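Undergrad: Generate coordinates for the sequence data below:
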Amino acid sequence: MEPFSFASSDSLHFPVSIRILNLEGSEPPIPFSVLVDRLDLKHTGSNQSSHSDLYATVQVWAGSKPLTVPVQTSYKSFRTERRWNEWLTLPVNYSSLPENARLAITLWDLSPTGGEGAQGHAIPFGGTTLPLFDRENQLHRGRQKCHIYRHKAADGNDDSKTPAFLRKKRVASKKGPVTSEDKNAEESDRMDALFKKHEMGEIPRVDWLDQLVFRKVEKRGLQSARPFQKAAQRQQEPQSGLDDGNELDGRRDPEPSNFVLHVEMPRFDFPVVFADHEYPPPPISSLQHLSASQSNIVLKPPPEVHFGPGINGVDDDEGYGGPLIRVYDPEVGARDNPAESKHRRLVRSQHRNGILDKDLKPNAKVRDELNLIMSYSPTHTLSSEEKDLIWKFRYHLTRNKKALTKFVKSVSWQDLAESKQAVQVLAKWTDIDVDDALELLGPTVDNSSVRAFAVERLRKADNAELLLYLLQLVQALKYEHISPQSGHEVAQDSSLARFLISRATQSFVLGNYFWWYVMVECDDGSQDQGQDNQAIYHKIAFDFMTELVKQPDGNETRKTLLRQAEWIAILSKISGEIKESNESIARRTDRVKNFLADPKNEMVTIDPPLPLPLDPSVEIIGVAPEETIVFKSSLHPIKVAFKTTSGRKYPVLFKTGDDLRQDQLVIQIITLMDNLLQKENLDLRLSPYKILATSTTAGLSQFVPSITFQSISSKFRNNPALAYLKQNNPDSHGPLGLRKETLDTFIKSCAGYCVITYILGVGDRHLDNLLLAPDGHFFHADFGYILGRDPKPFAPAMKLSKEMVDCMGGSNSEHYRQFKQYCFLAYSALRKNSNLILNLFSLMVDANIPDIKLEPDKAVQKVKERFHLELSEEDAIRTLERIMDDSLSALVPVVIDKLHEIVQHFRA
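TA: Predicted coordinates:
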């Protein structure tokens, strides 16, 4: 037996396509006497010319319902025949087609008066319904001859009234002899089958013989045209009287059509057999509100179904028509296992009201188990046995500040008695750290008493510490029980809102940032944010202003915030105009300078001094128009220098058309990490510049005088970074010809940014967003890709370029070894604070940050993977060292940097 090869339709990931070839056939002209009475027929295109202009539409149907929108042929003007010869691609893949898929093909005529089934001035000339799979479930290939039903649009139904293929009748019967018409029809069908085999390559090609056959068949086709028409008439007679849409003059019955539409389906090397796509089990729906202890449970897998003997096969004796279908009910997975629930109640009932529980102490083995549980990261899921163990020794654990978050996860908050006792135990707990308090304010905790306990811990933080987490705390308001309905203050609903408003009204710096963070949320009208969240933040903003005016200097502070909003509006206006104009950079710069210098715009002199929203510790008194610069990038950000009360100038970048919230988050995390490292007595000379998003499409950024590595490389040939630093900080007696402080600053800042950008997964790193200040401070800019995303292929996990290492004296130098040592110290210090960083990211899951929004359920996990918490500290440092070596020796980043340089050169 010869091997037989075929393909399944579910693996064919190509769009469905069909080629509309030509229309054959004719019909007798309508008598003039009829056209006089029927003006609607007189002006129809096909009644005026036998080769009038027609167009075809194709639509995929299945189950008597359309699957796609119709696709239309382009305009063609016909002269001697109606021939389109045009491929149409439909918006559905072969892999998505069901078994009963078919193509509804309709030819449209033009009529100024319309008619039945008309779409504007288009009326159906005729239609046909072509199934995509034949009776053997194989995809149709090659040319197809489709019968056209006049004055009807293709219906596409499973029991179509416009089938493309006519049912074949028996040639001979007992009632009469075989007619010549039947013989001609049979011979025509046989020749069509042979022609199709010839086209598919199943019959060898002989050019001289093929030409003779083609002429003979063409002549025979003309002779058999009339018998074919009669055969079609007999086929249509039983149903011809059912549809009045075919009537032309209202008096005679509709006649069958002898029009035939030739189409061509794609040809594949092997037959394509229908195979349905096997979908995975449906996701388990959240049918009940999950508490904190259940919110991060691992969803139960689909149950395994074990069949008995003979059940899984076809058993006609038992009445089964085929194998049984396994149906997975998602409701089952969302409910607790009754046996496990009863077990939990029985176990905890022994330790619910017992007096002895307060004196229970774990032995050495249990103590080790509890210590292991306490070391779990915030994303770790507790097993039922671990939850029971925590509940049993809950009174003992009240002295452990790290145990509170694990205790909250172990409580079944749906059980009223258990939750009531848990709240009582909560009151006896020792003070917890800020990172645990932030975890209790996340989306997994919905108990108001627990959240209020976390807020009490935050009250002990000073304003400087609170400012580090303020961005996340504003996002945590989404998880409070605040009603979007107006009527009462949010402070009555939420302890967190009451706390933030209270602290923001007492400190202008906190109030400044709190106001702008809330304003951005009010401005976010996207579907991801939702109208309810917008209403909540509008209420928070209103309550903040209401509480602010009650303070001694509240009215002045309120006016200052409103002046800041006006100042931002003025900058937004000129920035928007510059971005939309088609002028040269020089002309745009002159326009901005003239605008800022105009006294009407109140930017030359700002009186009284205005605290800068980007940095409220700085008060500006006016602008220096002559130092204004418009950059060449697509959004054309504007650099504006403002005069301050201290006599210095503060340069600011203002940008419209871009959402700066992701950059703002990264800079905030870098600032926090710098603070954590300095607490470990590790000052890596980081210089995170300030960023403030003032809306979802605009924002401010501090401008730090610096130069990109790309510009340095184009200016200096050999060891460009070192040459640049030597030019600004020469010292013939210092290391590498530099001042020792400059080289030390460069090495430390490189180490800090390398580790931090690796942990955050910052992508799209090239020499244009690596910057170097004249005093040796190295830093990154442009954080459009984070959490491991990168537009370039084979991007390294860490950006450690040759230019950076050469400036340290090479990979074998003592300075490079010192650089690696700083990297290891920074990585170890940040790993100790991993819980805080992970909790901050968990609070940003619903913040509408682009790279977090792509996979919000995996965002925290992606950061956790970079910490390698499953490894010991020594193994984690070895892993980091291997990543650094791989990044330094990688060839692809060097090639990409060169390509980027070429692209930027042509843009310039």
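Undergrad: alpha carbons only for contacts and neighbour counts from here, please
TA: OK.
Undergrad: and after whichever strand or helix holds V217, which helix or strand comes next?
TA: Counting by DSSP states H and E, the element that carries V217 is helix 207-223. Downstream of helix 207-223, the first helix or strand assigned by DSSP H and E is helix 225-240.
Undergrad: another one to check against the first:
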Amino acid sequence: MSDANDSSANGHPERCRNCSNNPIEYQAPGCKHPSLCKSCAMKQATGGKCKMVNQLSSKVCDIHQPISLKIGYLEGQIPKRSFKQVLDNPELKFAGSQLDTLSDLYITAQLYSDDKPLSIIYRTKHKPFGKIYLWNEWVNLPNRLSSVPANAQLALTIWDIQGAGQAVPLGGTTIPLFGPPSEDEGRQRLLKRGEQKCYVHREVEADGMSDSKTPAEVEARNEKGRLEDLVAKYGMKDLPRPKISSVDHHNPPPIPPPPCPPSGVPPLGNYLDWITKKTFAEIERIHAAETSSSPYLFLYVELPKFESPVIFAEMETPSISALHDALSTLPLPPHPSGQALSQASTSQTHTQPVNSVLDDAQLWKVLDPDMVKENVFEAKHRRLVRSHRSGPLDRELKPNAKIRDELNSILNYPPTSLLLPEEKDLIWKYRFYLSRSKKALTKFLKSVTWTDPSEVKQAVETLLPLWTGIEMEDAIELLGPGFLDGRVRRYAVGELARAGDEELQLYLLQLVQALKFDSHTPSDSRSMRSFHSSHTASGAVSSPNGGTGTGGIGQGGILSTEDSGLADLLIERSVGNPVLGNSFHWYLMVECEDKGVVGRMYARISWRYMTELMKIPDGPKRRDVLRRQGELVATLSARAKELRASKDKREKKIERLRKYIDEPKNHLSTMAPLPLPINGRIIVNGISAEKAMIFKSNLLPLLLWFQCAPAVPSANASSPEDEPLEPAGAKPTPIPGSTDPTVPKAESREAFPSSHPAVDARTEYGLIFKNGDDLRQDQLVVQLFTLMDRLLRKENLDLRLTAYDVLATGTEEGMIQFIPSKTLAGIMSEYGSLLGYLRVNHPNERSIDTYGVDPKVLDTFVRSCAGYCVITYLLGVGDRHLDNLMLSPDGHFFHVDFGYILGRDPKPYPPPVKLSREMIEAMGGPTSPHYLRFKHLCHTAFSNLRKSANLILNLVALMVNSGVQDIKLEPDKAVAKIQENFMLHLSEEQAMEQFEGLLNQTSLLTAVFDVIHDWAQYWRS
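TA: Next comes the predicted model:
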């Protein structure tokens, strides 16, 4: 101890306290070994005796990056064949080594272990050489460092051309990835790093076997080799350097005076830089002299550099017993009897495998290297086919009849279809001809190579402005996650701006979701692109285009990040239309609940909306209305939570609710006129306390009846687009004891027929407020019901659908419009049949053909049954039973409670078309003319909706990242399931025939499940 201190005080470099030979290179204050040389530090690191020293090295099993190496340059002389060799083998005169210029050499690389290849052969790109053979190219293998064995080695072969289509090995070399075990490293194998000098064995291929005949390492027997070793150590900072920190700072040694510099030598401050340059210049001179006279070939490659040495270590896999022990500490599932099993009993009865992959030796992962590499042949073919020299000729190019039919077939593909390379090339070839087609733009943009700047420039700057106006379904597709170029999205927003406010209201829910894929500010651009990338990688986003060569739009390339203007359009329209602005505000509020970058982005858009709102004359008043709506929702939410937490009986809770509403201080029984959040067209001035109810379900939803204020037409409503909007439903028709707004209206306009009167004359509005339930899925389903109703009305097909209002005011609360009606189960128990229920409410004894029911009412029932059978089939609505099928007194049949969609159903083997026996009997049986008319309406509705399948699919695709429950379960399959129900792969006749078969399938299990459900409801109550 004293010796070391004395040496430090005398100014001499302190020696390692372990071996006392080498100078100190690593210090670990406070440890058992505070001063160590590199060799001793590595021994301590591998032995695990010093916690601080353990940090000096890394384990290869923790490095998950792919294996890569940089092919540098070839050093040495390549002599030409002798005249005798050429005479013996005339083909040698075509070899590249016989040329006066440098031959077109290329190198192949392959990973080996245990005499077996671990990867496919990778080849360097073609490169013309100048004075030396310099590749300077990185080769990336699909294998990861964490998964390679200790004896892995790279086999590199240098190939020379010899005639047409022939190549001969110029030489080969084999590089082990890990060095041999060494005493200095504690018998550990270190990963090689930095530049490697590989000896090339002439005229043989690289041998990747364990006892390789082409090893890369050779002994440095001359001055050149010794200097190269020193340069390599200098580059890796492995040369010994004394530490200044080892000097005693309280008693520093005296600094000797600097020597007088000789002539031509710089001052002491720059002396080290000067001597370093001189040294390396001398090394280069010695290197060049010995290389020119050396008969050997050397290949220089570079391996990745790491800050610390990397030791070979394998990942420790927990044993099956350890996994079982870990599983035993988890909480146990409850027993079907309601009692929890004991830990001891579970350990004896639990027989399910812990890890099926570990237990099943027949399962393993297979690596496909083609997935991480672009097909160079296809890329080259694409560049040749799309040669820009043919651009001027393509302007006048027109397809013949056969190619025109092929193009039409491609254009009819659904938006989820991936285009083949041949189809993309065909579309690109006739791009100017297709610019006259409305529905060809999306297919053309999917055919663009977005990593080719010239193609992108021609597509965006030349063709996009020339393209004829596109349909709304294509504009919505361009706003999806598959098209992230700002210029393309701005074009789509321009087309979207041509739609009126009423049509925009139909797509508003999806357009708000489309803002996630937009760029609003530079920071938003980076954040939202990373959000999109993470969801794509996990399968949350299914890009409909599939890309071209490099992943397509949104997967990299020459993308513009300019703002599309979608947010500006929605804000402008919302400021100009109070009803549209009401819905826009609440859609934004739900998205603002996200705590991440998405929520912050929507909060900024909401702030911009409020800022623009304050610039118009009635802006402060409208902003105050939105504030009051928020207070109303917060009040109802707090009251619902309080009543649900209370242990009082339901009757007592209803009494408390009515008392709370009736108290004047709560401002609920009477209030200033306020548009409802669920429907901005409905103006209310109070809640009827005596009609307030609480449902029996677990969440105890509140049933509230709002008193409507007298409706006054808007002074500035000068066009159908400017009129206040109401979700599609019905013209109010008086019903005994209620006001049902569900009877459709026959008015129509050019774009979409309006189903709303100019002035709403209802006197009260029933509303269900639910807290603790996510209504975003119900909101989406009802919105699609509304859209499909408009699409059918556009084709003059009125199916009397009841698309009631639904609004999610948060991720766990929302509102539903209450339609006076009864469940089919309740009707069957009270009236015995659906016809009996309709006869009581709308009798007509003279009408024998309609079984004593008013013909208009029975016609409404048949039409609404047909509409909902088709729509629920297309959306895959599940869990249908007699308690969520509703029938109003005037014959409007409709569905409620959409907890299962996209084919999900809690019951096994559910029928695809939801048609119960009670519904068929109400039509007069399967042979009655009403049932035949029902089937005809189903066929007509299915055929008409197939024409708008792309619009529906694109709207659902925009909801993939919306958090809707059933879409979130399998986001990559959501659109595909609806597309399958549309049968787009079949012709019109084939689809109608298959749909007819679905209608004729009478599931015997349906009646059985209804009985089981009735018994379950009975015992639950």
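Undergrad: hang on, the earlier thing: got the contact list for the helix holding V217 of structure 1?
TA: With contacts defined as Cα atoms under 8 Å, 6 or more residues apart in numbering, helix 207-223 of structure 1 is touched by S188.
Undergrad: what's that helix aligned against in structure 2?
TA: Under TM-score structural alignment, there is no match for helix 207-223 of structure 1 anywhere in structure 2.
Undergrad: roughly how far is that helix from the heart of the chain?
TA: 58 Å (Cα atoms, centre = their mean, to the nearest Å).
Undergrad: Now the equivalent of R831 of structure 1 over in structure 2: which helix or strand?
TA: In structure 2, R831 of structure 1 lines up with R946, judged by TM-score structural alignment. Here R946 of structure 2, judged by DSSP H and E, is contained in helix 929-947.
Undergrad: The longest helix along structure 2 packs against which elements?
TA: Ranked by number of residues, the top helix in structure 2 under DSSP state H is helix 619-645. Under the contact criterion of 3 or more Cα pairs under 8 Å, 6 or more residues apart in numbering; DSSP states H and E, helix 619-645 of structure 2 touches helix 597-613, strand 674-676, strand 764-771.
Undergrad: Can you verify my assumption that the match of R831 of structure 1 contacts N981?
TA: No - under the criterion of Cα atoms under 8 Å, R946 of structure 2 is not in contact with N981, lying 9.7 Å apart.
Undergrad: wait, doesn't H881 of structure 2 sit right on V1011?
TA: No - counting by Cα under 8 Å, H881 of structure 2 stays clear of V1011, with 9.5 Å between them.
Undergrad: who's more crowded, the two?
TA: The neighbour count for H881 of structure 2 versus V1011, taken as other Cα atoms under 10 Å, is higher for H881 (21 against 14).
Undergrad: List the residues that contact the counterpart of that one in structure 1.
TA: Using TM-score structural alignment, the partner of H881 of structure 2 in structure 1 is H766. Residues in contact with H766 of structure 1 (Cα under 8 Å, 6+ apart) are 893, 896-897, 900.
Undergrad: can you do 10 Å?
TA: Applying Cα atoms under 10 Å, 6 or more residues apart in numbering to H766 of structure 1 gives the contacts 708-710, 780, 799, 801, 893-894, 896-898, 900-901.
Undergrad: now swap in R639 of structure 2 and tell me
TA: R639 of structure 2 neighbours (Cα under 10 Å, 6+ apart): 633, 645, 656-657, 660, 702, 771.
Undergrad: Nearest to T157 of structure 2 among those?
TA: In terms of Cα to Cα, no member of those lies closer to T157 of structure 2 than N771, at 69.5 Å.
Undergrad: excluding its backbone neighbours, what's nearest whatever residue of structure 1 lines up with the closest one?
TA: Under the alignment (TM-score structural alignment), N771 of structure 2 pairs with T656 of structure 1. With sequence-adjacent residues excluded and distances taken as Cα to Cα, 6 or more residues apart in numbering, T656 of structure 1 is closest to A698, at 4.2 Å.
Undergrad: wait, is the match of H881 of structure 2 part of a helix?
TA: No - H766 of structure 1 is assigned coil when assessed by DSSP: H, G, I helix; E, B strand; the rest coil, not a helix.
Undergrad: how much space between it and G809 of structure 1?
TA: 21 Å (Cα to Cα, to the nearest Å).
Undergrad: Which positions in the strand of greatest length in structure 2 come out as buried?
TA: For structure 2, the longest strand by residue count, based on DSSP state E, is strand 133-144. Residues 133-135, 139-144 are the ones in strand 133-144 of structure 2 that count as buried (16 or more other Cα atoms under 10 Å).
Undergrad: and if you look at stretch 462-470 of structure 1?
TA: So for stretch 462-470 of structure 1, counting by 16+ other Cα under 10 Å, buried means 463, 466-470.
Undergrad: of all those, which comes closest to Q861 of structure 1?
TA: Y469 (20.1 Å).
Undergrad: Looking at structure 2, name the residue matched to the closest one.
TA: In structure 2, Y469 of structure 1 lines up with Y507, judged by TM-score structural alignment.
Undergrad: Now do the same for T468 of structure 2: its match in structure 1.
TA: Using TM-score structural alignment, T468 of structure 2 pairs with T430 in structure 1.
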